[in-house]
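1. pasting a predicted model and its sequence here:
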Amino acid sequence: MSLITPDAGLIIWSLFIFGILFFLLAKYAWKPIIASLSEREQSIEDAISLAAKTRQEMLEMKAGNEKLLAETRAERDAILKQAKEISDKIVADAKTIAQTAASQETEKARVAFEQEKNLAVASLRKEAAKLSIEIAEKVLRNQLADKSAQEKLVSDLLADVKLN
């Protein structure tokens, strides 16, 4: 049972050694331990502060990136819209130019056709007149082959002239 209840001398020596140990620890070890604990506490606070600051910067960068992305999308959409408008304008201009050129070519062809038609009609008229004269000449020669037919034709012509 002596191990459970210590003697007074053992208690005194234990207290004396504890006091010396406490004094030595307080004199030499306590300040470095407290300093290292304070330093450790400060480094933890700095790390937490840095993490919070970094998180805030990341949130700001994310917001900035989203804003930049939205601006880029808007700019892209504007460029695509402008390109489509330019493309539509170019297509419309090309259609207008093609229609104008086609109508000019059609008009030229119509004028050329009209000229050719007029030339053909004039040529046909000349040819018809020539043929009519030849036919009339042959008919008159046949009809005026005898003298009595000639006299009758002359008298009929003179009668027509006097009436007018």
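-> That came through, no problem.
2. please make it C-alpha for all contacts and neighbour counts, starting now.
-> Fine.
3. chain center to the helix or strand containing residue 162, what's the gap?
-> Assigned by DSSP states H and E, residue 162 belongs to helix 147-163. Relative to the centre of its chain, helix 147-163 is centred 90 Å away, using C-alpha atoms, centre = their mean, to the nearest Å.
4. what comes into contact with it?
-> Residues outside helix 147-163 that contact it (C-alpha atoms under 8 Å, 6 or more residues apart in numbering) are 143-144.
5. rerun at 10 Å
-> Contact with helix 147-163 is made by 140-144, as judged by C-alpha atoms under 10 Å, 6 or more residues apart in numbering.
6. tabulate these in CSV, adding columns for distance to residue 129 and neighbour count.
-> Supplementary listing: the contacts of helix 147-163 in CSV, determined by distance: C-alpha to C-alpha, whole Å; neighbours: other C-alpha atoms under 10 Å:
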residue, distance to residue 129, neighbour count
140, 16, 13
141, 18, 12
142, 20, 11
143, 20, 13
144, 21, 15
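7. looking at these, which are in strands?
-> Secondary structure from DSSP state E places none of the contacts of helix 147-163 in strands.
8. then this one, side by side with the first:
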Amino acid sequence: MEKLLNEFSIGLFFWQTVLFVLLLWLLYKFAWNPILKAVNDREEGIKNALDAAEEAKKEMQNVTADSEKLLKEARAERELLLKEAREIKEKMIADAKEQAQVEGDKMLKQAQATIESEKKAAVADIKAQVASLSIDIAEKVIKDELSDKKKQQKLVENLLDDASLS
């Protein structure tokens, strides 16, 4: 360090200072602005890229939320349609059962009415046949009874005895 102080020259120091200032001025004039501009441009580009990434992230969240909302709505609509379909099916089945019950009751009543009318017709027919047979039998019995005079007398006496006892 002593050697440096002993060999110090003011002229050399002046020219070195002038050259250094000139070098700084040249760097400032030609290099500093482009370097700062490049750094600022890069900083701006990074900032814009981060903003764009943040915007894309928000948009992606919105799209995801919209997709979830649409999916929920679609599921709810599907459930509603399935519920309506089940209700329609159950109503159709109930209506068909009710109609079948009504038709069955109607057919049963018609069958009962038919049976009753046929029963009445059969009873009337049987009564007519019984009456006819009774008349035929009575006619034959009376002919047989009335053909003999003694039998006629006995029949009249029996009828009078029965009439007086009553």
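-> Yep, it's here. These numbers were taken from a predicted model, which means no experiment stands behind them.
9. corresponding residues in the second structure for the helix holding residue 162 of the first structure?
-> Aligned by TM-score structural alignment, helix 147-163 of the first structure corresponds to residues 149-165 of the second structure.
10. with stretch 97-113 of the first structure instead?
-> Going by TM-score structural alignment: stretch 97-113 of the first structure matches residues 99-115.
11. how about the contacts made by the counterpart of residue 71 of the second structure in the first structure?
-> Taking TM-score structural alignment, the alignment pairs residue 71 of the second structure with residue 69 from the first structure. Contacts for residue 69 of the first structure (C-alpha under 10 Å, 6+ apart) come out as 63, 75.
12. so what's the residue count around residue 62 of the first structure?
-> Residues lying near residue 62 of the first structure (other C-alpha atoms under 10 Å) number 12.
13. in terms of helices and strands, where is it?
-> helix 30-143.
14. tell me roughly how far that helix lies from the second structure on average.
-> In the superposition against the second structure, helix 30-143 of the first structure averages 1.4 Å from its aligned positions (mean C-alpha distance after the TM-score superposition for the first structure).
15. quick one: distance of that helix to the chain centre.
-> The answer for helix 30-143 of the first structure is 7 Å, by C-alpha atoms, centre = their mean.
16. and residue 129 of the second structure, what's its match in the first structure?
-> Structural correspondence for residue 129 of the second structure with respect to the first structure (TM-score structural alignment): residue 127.
17. for residue 43 of the second structure, same thing?
-> Counting by TM-score structural alignment, residue 43 of the second structure lines up with residue 41 in the first structure.
18. show me the contacts for its match.
-> 35, 47.
19. so what does the one helix or strand residue 19 of the first structure maps to touch, helix or strand wise?
-> Element membership for residue 19 of the first structure (DSSP H and E) is helix 8-24. Under the contact criterion of 3 or more C-alpha pairs under 10 Å, 6 or more residues apart in numbering; DSSP states H and E, helix 8-24 of the first structure touches helix 30-143.
20. relative to helix 8-24, how tilted is the helix it packs on?
-> The directions of helix 30-143 of the first structure and helix 8-24 differ by 50 degrees, with axes from the mean of the first three to the mean of the last three C-alpha atoms, to 10 degrees as the criterion.
21. could you check the angle helix 30-143 of the first structure makes with helix 147-163?
-> Using the same axes, to 10 degrees: helix 30-143 of the first structure against helix 147-163 is 120 degrees.
22. measure how buried the match of residue 129 of the second structure is and give me the count.
-> Using other C-alpha under 10 Å, residue 127 of the first structure has 12 neighbouring residues.
23. mind listing what it touches?
-> 121, 133.
24. now it: how far from residue 120 of the first structure?
-> Distance of residue 127 of the first structure to residue 120 of the first structure, computed by C-alpha to C-alpha, to the nearest Å: 10 Å.
25. got it, and residue 78 of the first structure?
-> 61 Å.
26. the equivalent of residue 26 of the first structure over in the second structure: how many residues sit nearby?
-> Using TM-score structural alignment, the partner of residue 26 of the first structure in the second structure is residue 28. By the measure other C-alpha under 10 Å, the count of residues near residue 28 of the second structure is 13.
27. many thanks, we can stop here.
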